[in-house]
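Novice: got a predicted model here, sequence first, then my questions.
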Amino acid sequence: MSTHKREHGGLGRADIDDLVHARHADAFAVLGPHPDGAGGQYVRAYLPEALSARVLARDGGQVLAEMEQGSVPGLFVARLGAPQAYLLQVNWAGGEQVTEDPYSFGPLLGEMDLYLFAEGNHRDLANRFGAQLIEVEGVAGVRFSVWAPNARRVSVVGDFNNWDGRRHPMRLRHPTGVWEVFVPRLQAGEAYKYEVLGREGILPLKADPLARATELPPSTASRVADVLQHEWQDQHWMEVRAQRQATSAPLSIYELHAGSWQCEMDDAGEVTRFFNWRELAERLVPYIQQLGFTHIELMPIMEHPFGGSWGYQPLSMFAPTARYGSADDFAAFIDACHQAGIGVLLDWVPAHFPTDSHGLARFDGTALYEYENPLEGFHQDWDTLIYNLGRNEVHGFMLASALHWLKQFHIDGLRVDAVASMLYRDYSRKAGEWVPNRHGGRENLEAIDFLRHLNDVVALEAPGALVIAEESTAWPGVSQPTQQGGLGFAYKWNMGWMHDTLHYIQNDPIHRTYHHNEMSFGLIYAYSEHFILPISHDEVVHGKHSLIDKMPGDRWQKFANLRAYLTFMWCHPGKKLLFMGCEFGQWREWNHDSELDWYLLQYKEHLGVQRLVSDLNRLYREERALHEQDCLPQGFQWLIGDDARNSVYAWLRWSATGEPLLVVANFTPVPRELYRIGVPFGERWQEVLNSDAEGYAGSNYGNGGMVESEAVPSHGQPLSLGLNLPPLAVLILRPV
């Protein structure tokens, strides 16, 4: 054996060069313990910048051998007379370190984990891959694993190794392309990234796609997450959730952005501090109870680099953002909502991801998570990359992300963002700018398969949880079961209803007669899907004006229009969603960099809108006619849909057992005296809500709380009521 090989425990020059230049594809083949051919073993460790090293016995701590450093700085070798468990004692300029040798441990991930990962059907990636606190052979530490099949070498780096990619190169598990290493004695909280050597050279350091914790942005490292310590107290909620979220149950959603609902501000109006999840729960839960919403929906809280994306460009699909506290804080927030009878929905983005260099983009030097061809893989509208859901591992990655939130955090449903962009390969693209599917069509077949699989798996793994589609096209069967050829979502946002009715209400009342069908058109297709009526954040930003500021007329008319519109919405078939600030008529467009304008609640008009929303939610929950048959045509009956001249609409909502509510809307500023409307029965009808009531800062014009019917047939009904219709208002009545 040459002097060189003896000096380095039998290592050849090529292996040494690859180690020194951090390009060795299989560090485990040369580092750690290896037979010497004579019954003993060599122990090799590559410790750049170490001063000296020893091998100690793992059980007793006695010195087994001084490690020698040959002509290659940092490459230490010792020979033991017989194989045994050992520790490394390393002297650095900053002190002494005693640790087990990462390269003394065998393969870590089980074959079934790797098989399911490659198949795209591993349901629990969050607790198996990424950084996991585990014990190996009685030694506590962190097992790191990351998918990078086209990398030449991957190392985990962090403060624990001075961010030096030569220190902890990982083992490649063939044929899955997963790299792994166990770093002994590491603990939760440690910051880390992956250094990836691609075919073209070293890439910018990458955050862990499977990280369950991260540094606070703008820092971009992942953190080793502790196991969730929270002890759940929401057993009752979880038991009754399925019936609380059935299509026959009331579903009234308050959409919010966690950072800008309330926060600490300085005198200049700048945010000084976000509330953490526990502080937010103390403030938000009583408010939602007061307003009567059944659910909240959080805009995306997965970690995202740019706050101005509002979370819709996330990079850590398994990590709650560090902006509002820890994973345990987030779990405590969910639990507090559940104990108060409030469901929690999360916005979730499986359509695309940002191009930040520390993220998923060209993760191992190739298009791994995204499509290679920019005509498939680059989203021009958002400057983002599109997930290649036809790839098993990416399909499984997104599936596991969904289940992580639903199962680990007891989330009650996911609202899937930008579904339309997933369904169509030509979404927002001109001719020649997109790639047809294998049949020559425009449908994205792999995304469709993913969405169907997602909905089937959620139904199985998280019974009672909702998956809701933000889908803006006429794609058929979005909320039909997959067994019937549908996509399998629980609900679809009704974007058509939202656009039509907002267009109508923004018209001056004198012009509404020409737009009468915009308020009624939604009933033509109201039962083609299970719908949620959304007035979301998208409608109150980017120059679209706030909801109150969309309304025409003077101040009084603006508020009257807003109250009438909200009452119309709550009485229309379909579940409800309202964005924060709309419930009290905030004038300003929503700004994610400041809290809502809570000071407005000192004014009676704003307080009136808030009281109305509270009363609408209470009525919506209590009156079965308003929610029980939301998704069934027999729950709705037109009485007057054609009085365009007076801009009046009237209809009945029916419960499953035949109890009606009468809804009458007057969308002009003209009070109408003794306006006749047919009713099926009932000697007396009680006015249960009038959006023009004095308590809502209205003019208090109405019917004194009660109206007697007359035996005058009208609108195909045997009886009728002579009603006083208040201006720009909606009445709700029931027979008593």
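Specialist: Looks like it arrived, so ask away.
Novice: when you work out contacts or count neighbours from here on, use the C-alpha atoms and nothing else.
Specialist: Will do.
Novice: other SSEs contacting the one helix or strand Arg563 maps to?
Specialist: With secondary structure defined by DSSP states H and E, Arg563 is part of helix 555-571. Contacts defined by 3 or more C-alpha pairs under 8 Å, 6 or more residues apart in numbering; DSSP states H and E place helix 555-571 against helix 547-550, helix 604-622, strand 660-666, strand 729-735.
Novice: which residues of the stretch 251-400 of the chain fall in strands?
Specialist: Using DSSP state E, counting those that start in this stretch, the strands of the stretch 251-400 of the chain run over residues 252-256, 263-265, 271-274, 295-298, 302-303, 316-320, 343-348, 352-354, 378-379, 384-386.
Novice: and of these, who's closest to Val240?
Specialist: Ranking the strands of the stretch 251-400 of the chain by proximity to Val240 (C-alpha to C-alpha) places strand 343-348 first, at 11.2 Å.
Novice: the closest one to strand 252-256, inter-axis angle?
Specialist: Going by axes from the mean of the first three to the mean of the last three C-alpha atoms, to 10 degrees, strand 343-348 is angled at 50 degrees with respect to strand 252-256.
Novice: so His352 touches Asp383, yeah?
Specialist: No - using C-alpha atoms under 8 Å, His352 is not in contact with Asp383, being 9.5 Å away.
Novice: if you count surrounding residues, which of these two has more?
Specialist: His352 (26 against 12; other C-alpha atoms under 10 Å).
Novice: just give me the neighbour total for the closest residue to the more buried one other than its chain neighbours.
Specialist: Of all residues not flanking His352 in the chain, Ile386 sits nearest, at 4.3 Å (C-alpha to C-alpha, 6 or more residues apart in numbering). Close neighbours of Ile386, defined as other C-alpha under 10 Å, add up to 23.
Novice: Ile386 and Pro436, how far apart?
Specialist: 15 Å (C-alpha to C-alpha, to the nearest Å).
Novice: quote the end-to-end distance of stretch 22-36.
Specialist: 25 Å.
Novice: kindly report the same for stretch 505-515.
Specialist: Using C-alpha to C-alpha, the two ends of stretch 505-515 sit 10 Å apart.
Novice: in it, what counts as buried?
Specialist: Ile505, Gln506, Asn507, Pro509, Arg512, Thr513, His515 (16 or more other C-alpha atoms under 10 Å).
Novice: below is an additional structure, to be compared with the one above:
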Amino acid sequence: MLLEDQLKQALCTHPFESLGMKKEEGATKFTVWMPGALHVSVVELMSGKHVGKLKKQSGSDLFIGSFKRVKANLVYALKVENSETEYQVIDPYQFQEQAYHAVHFVDHAPENVYQQLGAQLLELDVGIDAPVNVTRFAVFAPNASAVSVIGDFNYWDGSCHPMQKTSMGYWVLVIPGVHAGHKYKYQIKDANGNPLPHKSDPVGFSNEQYPSHASVVYNHNEYEWQDSEWMSANQADKYRQAMSIYEVHLGSWKRPDDKSSNRYLTYHELAEQLIPYVKDMGYTHIEVLPVSEFPFDGSWGYQPVGMFSPTSRFGDPDDFKHFVDQCHQHGIGVIIDWVPAHFPEDGHGLARFDGTHVYEYSDPRKGWHPDWNSCIYDFGKDTVRQFLVANALFWVEKFHVDGLRVDAVASMLYLDYSRKQGEWIPNVDGGNENYEAISLLQWMNQAVYEKFPHAMTIAEESTSFPKVSRPVFEGGLGFGFKWNMGWMHDSLHYISKDPSYRRYHHGEITFSMVYSFTENFVLPISHDEVVHGKGALIRKMPGDEWQQAANLRCYAGFMYAHPGKKLNFMGNEIGQATEWNHDSSVRWDLLEFDKHKGIQALYRELNGLYKKLPALYESDHDPKCFSWIDHENSEQSVLSLLRLSQDGNQKLISVSNFTPVPRNDFRIGVPTKGSYKLVFNSDDKAFWGSGYKVQATVTADDVSWNNQPHSIRVNLPPLATLFLVLG
């Protein structure tokens, strides 16, 4: 095919071989493709000195000219005249070496993915008095026959800027004059020359919403962080720190006061409103549902397309940096949900990116997720593995996030996850473990902790897969923490039972301690438990209105006494009675009522005590600092336990009465003689409790009880949890 036909049909694979400036014997040849131009001349960039006018080829937009005595290191611009105007552009096809630089080292380290690929803003030093401002584009599409950059700088015309294919499968081009804010996509032809849907940049740093889904050139170097104090201080041992996490869906935590508006709060508005609330409530961290760009609101972010781009629903990337920065300046950590398990089939995304399975497994028995109707990453492919590890590092480096909660880990670990017999492919040993995903997760965790020791990774893993939160050198997956899904399901099942039947389910509320120290657990009451017909947390509780609230308060107290870091989804802390709806706000109007104000006050008090009492957090992962006092009293549905601070000096007794029957002078064994002070009572009137009279201080006597050398007697209110501290 003739060059001009290749260019016109956007089928040119190696434009640097033909376009630009080429030395010939005794002359220098310039070949320029300029759709719509009438006249094109070459001028020296710095001086504007005329080099020569190019000849328009008959019936073509191709301009060619040869000139003698041209500088060997000439950096030139093109003076272009069309039917409407005259303008000057710098020819991108004179910068072949600079374009190729993107892929020289991209496979050496995962962070090179976001440092070299995508749209990188650069100042090129090309031997003239001033640098040339350019954007270098680089995209991986190994099986494409042609790729062009299209954007608002070239009228979205795929014939204007064909990219050069490299031997590594990357396509590259440097385009001068493209700056931050310009919108772009890639026009890709498959191996047979057939056009594909225009693709957003897989490593795009900012994206537009529907209908364009265009990527946006973005400068990550302009934001000035103010969180150095937090970043310096945030090196402490996470396992011995209090961690009470407020899980938030940014689009529905609160909607703007303007009822006629259907917009969301911006990142700046969230910083102004969410942070003071979280600080007042005593949470230590905010965990946001996925912020990577996603096309469908109803996926809550769990079907991401722009993995390197914070969603533009709430602002641009610097706005999200501002949100994180403000959290840190107010002493709050930020955890983001991260989704490396799967991605949707939207045409502008990763699916069949160059007409082949670049990012996903090709066999649907491995590459298609039946639960979520989405594609599964090919965890065995080097470029995909590097892409995902790079993305994990990117969020910690560029956005200072403190942790990654990794979604759907179980679906990655097992080849037969949610599949019937015959619908999956065994591994090389005939088993169901996905060795490729396992090694990817290990690499990701090692990379994050090596480069950012202050950060943490948290696995949402719902099976008994061993050593999820143990180091890789011990044969583990390398996560810092794991969600305790077993505790969540068992305890919610127990608390949903009528108190008269709880005696038959007593093992469900105690079973978690059988395995509680096998992993570094977070206790989650997450968004998944209050949606899709599961009902709001308070609606899981049996009984009348008062008993429902009392059950919730008692359960919350037990949760904070139980070993493990804490996580609660928004709305739980005010006793919201309706299921979470991503299209509306938390029901803040409920705080007009004493019941909901009381539940909110309870969570505020629990968070305060949790941070104040080392026995509740220092030893979450140390079995020496926990013991049951009595976990066998199924007849009365009463549980009592002992928590110790790391040095053993602080002793905290928690006792929960899971029935509506008050119990006076209830005897509880204690390890040490002395006075025990009541520091928390979920039945307190301040929490909309009954205010049943409980001793403020009780003194241990020499009566041995519950296999303890001493004991105390205390009144147990109905459906209540008490904390008592020695001394």
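Specialist: Perfect, thanks for sending it. Keep in mind that this is a model prediction, so the values were computed, not measured.
Novice: hmm, who's touching the very next helix or strand once past the helix holding Arg563 of structure 1?
Specialist: Next along the chain after helix 555-571 of structure 1, taking DSSP H and E as the criterion, comes strand 575-579. Identification of contacts with strand 575-579 of structure 1 by C-alpha atoms under 8 Å, 6 or more residues apart in numbering yields 250-256, 531-537, 569-570, 627, 630.
Novice: same check, this time on stretch 384-392 of structure 2
Specialist: Against stretch 384-392 of structure 2 from outside (C-alpha under 8 Å, 6+ apart): 107, 109-114, 307-308, 338, 340, 359, 377-379, 404, 440, 443-444, 447-448.
Novice: read off where it ends up in structure 1.
Specialist: Here stretch 384-392 of structure 2 aligns to structure 1 at residues 394-402, judged by TM-score structural alignment.
Novice: check the mean deviation of the matching stretch from structure 2.
Specialist: Once fitted to structure 2, stretch 394-402 of structure 1 is off its aligned match by 0.7 Å on average (mean C-alpha distance after the TM-score superposition for structure 1).
Novice: so how far is that stretch from its chain's centroid?
Specialist: 13 Å (C-alpha atoms, centre = their mean, to the nearest Å).
Novice: next one: stretch 683-702 of structure 1
Specialist: 40 Å.
Novice: what's the answer for stretch 242-255 of structure 1, then?
Specialist: For stretch 242-255 of structure 1, the distance to the chain centre is 19 Å (C-alpha atoms, centre = their mean).
Novice: aligned to Leu205 of structure 1, what sits in structure 2?
Specialist: In structure 2, Leu205 of structure 1 lands on His198 (TM-score structural alignment).
Novice: neighbours of that match, just the number please.
Specialist: Neighbours of His198 of structure 2 using other C-alpha under 10 Å come to 23.
Novice: just give the nearest non-adjacent residue to it, would you?
Specialist: Nearest non-adjacent residue to His198 of structure 2 (C-alpha to C-alpha, 6+ apart): Gln187, at 5.1 Å.
Novice: counterpart of that neighbour over in structure 1?
Specialist: By TM-score structural alignment, Gln187 of structure 2 lines up with Glu195.
Novice: and if you look at Arg313 of structure 2?
Specialist: Using TM-score structural alignment, Arg313 of structure 2 sits opposite Arg323 in structure 1.
Novice: re earlier: was I right about the residue nearest to His352 of structure 1 contacting Phe378?
Specialist: Yes - the criterion here is C-alpha under 8 Å, and Ile386 of structure 1 meets it with Phe378 at 5.9 Å.
Novice: where do the contact lists of these two overlap?
Specialist: Tyr371.
Novice: residues near the aligned partner of Gln89 of structure 1 in structure 2, how many?
Specialist: Under the alignment (TM-score structural alignment), Gln89 of structure 1 maps onto Lys79 of structure 2. Neighbours of Lys79 of structure 2 under the rule other C-alpha under 10 Å: 19.
Novice: where's the residue nearest to Lys79 of structure 2 when sequence neighbours are not counted, which helix or strand?
Specialist: Leaving aside its sequence neighbours, Lys79 of structure 2 sits nearest to Gln88 (C-alpha to C-alpha, 6+ apart; 4.5 Å). Assigned by DSSP H and E, Gln88 of structure 2 belongs to strand 86-90.
Novice: next, the buried residues of the helix or strand that comes right after that strand.
Specialist: Counting by DSSP H and E, the next helix or strand C-terminal to strand 86-90 of structure 2 is helix 96-104. Neighbour-count burial for helix 96-104 of structure 2, counted by 16+ other C-alpha under 10 Å, picks out Gln96, Gln98, Ala99, Tyr100, Ala102, Val103.
Novice: just give me the match in structure 2 for Leu360 of structure 1.
Specialist: Match for Leu360 of structure 1 (TM-score structural alignment): Leu350.
Novice: just Ala644 of structure 1 next, same as before
Specialist: By TM-score structural alignment, Ala644 of structure 1 lines up with Ser634.
Novice: give me the neighbour count for that match.
Specialist: 16.
Novice: residues touching it, list them.
Specialist: With C-alpha under 8 Å, 6+ apart, Ser634 of structure 2 has these contacts: Arg502, Arg503, Tyr504, His506.
Novice: from what I can see Glu287 of structure 2 touches Ile336, true?
Specialist: Yes - counting by C-alpha under 8 Å, Glu287 of structure 2 touches Ile336, with 5.5 Å between them.
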